[in-house]
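Student: Dropping a prediction and its sequence here:
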Amino acid sequence: MAQAALEHVNITVSDPEKTAQRLCELFDWKIRWKGSAKYEGFTVHVGAEDSYLAVYAKGTPGDPAAESYFTRGGLNHIGVTVDDLDAVEAKVKAMGYAPYNHADYEPGRRFYFDDEDGIEFEVVSYA
């Protein structure tokens, strides 16, 4: 039996087009699909050939949860691997985000940043 693989994660954001464009710039991803979605919403699928993030906004957005780590079923962070951690961190800073929680650990290096929707991204390099 073949091992299962994660295909996608669907997250709610304030502006799917803007979020998808930013992710393309940061991680050299591409837009795989975009269109109408449930609850009169709109979704953009952005990622690589074998996996992606579905970034979604419904017609009338609700308030974000105060702290995802205290919400059962909450999204804590999205981890993305990159070859050149320093280059991606420079892009993150150029976009106005503040990287934090840098760490060198076996087997790699990492940092985190929060986007304007409060979504925490962990950027990791094993290179």
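Tutor: Yep, that arrived. Numbers count the residues shown, from 1 in each chain.
Student: From here on, just use CA atoms for contacts and neighbour counts.
Tutor: Fine.
Student: give me the number of residues near residue 95?
Tutor: 13 (other Cα atoms under 10 Å).
Student: same check, this time on residue 45
Tutor: Neighbour tally, residue 45, other Cα under 10 Å: 23.
Student: Second structure for comparison follows:
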Amino acid sequence: MAILEHVNVTVSDPKATAAWLGAVFDWKIRWEGDAMSGGYTAHVGDEGSYVALYTPNMDIKDPLHSYTTRAGLNHVGVVVDDIDAVEARAKAAGFKPHNHGDYEPGKRFYFDDHDGVEWEVVSYA
């Protein structure tokens, strides 16, 4: 069996992104520090998996739309127990949930963060 351990996403400010990920998903910083090419990285998650938040030591250009970019990150899916509580925390963090769905076998919504990364929140409870 294979288990996804982490994904690595380039963001404008790893510390700020780590802060809202902690507030919305109750994740912790597992590690942070210097990264390749003079950049900076923070690993945020739980004991089993995490999101690596990387920023290079250079200006970041605005990307094209991810769904039309080869190897673009379309969204990150996070499974939660209490979708209503997580949606409330996402709103409190300043995000605008959209594309709500109630489908078999669960419920979902999406929101876009400050860097344009789309997050899908899913509950199978």
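Tutor: Arrived safely. All figures in this text were calculated on a predicted structure; none of them were measured in a lab.
Student: Please enumerate the strands of structure 2.
Tutor: Assigned by DSSP state E, structure 2 shows strands spanning 6-10, 28-34, 40-45, 50-55, 76-79, 98-103, 106-112, 118-123.
Student: so stretch 57-67 of structure 1 aligns onto which residues of structure 2?
Tutor: Using TM-score structural alignment, stretch 57-67 of structure 1 lines up with residues 55-65 of structure 2.
Student: in that stretch, what's buried?
Tutor: Applying a neighbour-count criterion of 16 or more other Cα atoms under 10 Å, one finds 55, 56 buried in stretch 55-65 of structure 2.
Student: What of stretch 95-115 of structure 1?
Tutor: Neighbour count says stretch 95-115 of structure 1 has 97, 99, 109, 110, 111, 112, 113, 114, 115 buried, by 16+ other Cα under 10 Å.
Student: against structure 2, where does that stretch fall?
Tutor: With TM-score structural alignment as the criterion, stretch 95-115 of structure 1 aligns to 93-113.
Student: distance of residue 74 of structure 1 from residue 35 of structure 1?
Tutor: Separation of residue 74 of structure 1 from residue 35 of structure 1 (Cα to Cα, to the nearest Å): 25 Å.
Student: cool, residue 5 of structure 1 as well?
Tutor: Distance, residue 5 of structure 1 to residue 35 of structure 1, using Cα to Cα: 25 Å.
Student: For the residue most central in space within structure 1, which non-adjacent residue is spatially closest?
Tutor: Nearest to the mean C-alpha position of structure 1, by Cα atoms, centre = their mean, lies residue 78 at 5.3 Å. Computed as Cα to Cα, 6 or more residues apart in numbering, the closest residue to residue 78 of structure 1 that is not its neighbour in sequence is residue 121, at 4.8 Å.
Student: for residue 112 of structure 1, same thing?
Tutor: With Cα to Cα, 6+ apart, the residue lying closest to residue 112 of structure 1 is residue 122, at 4.4 Å.
Student: quick one on the thing from earlier: how far does the match of stretch 95-115 of structure 1 stretch from one end to the other?
Tutor: 10 Å.
Student: again with stretch 88-100 of structure 2
Tutor: End residues of stretch 88-100 of structure 2 are separated by 14 Å (Cα to Cα).
Student: what does stretch 24-43 of structure 1 give?
Tutor: 15 Å.
Student: what span of structure 2 lines up against it?
Tutor: Using TM-score structural alignment, stretch 24-43 of structure 1 pairs with 22-41 in structure 2.
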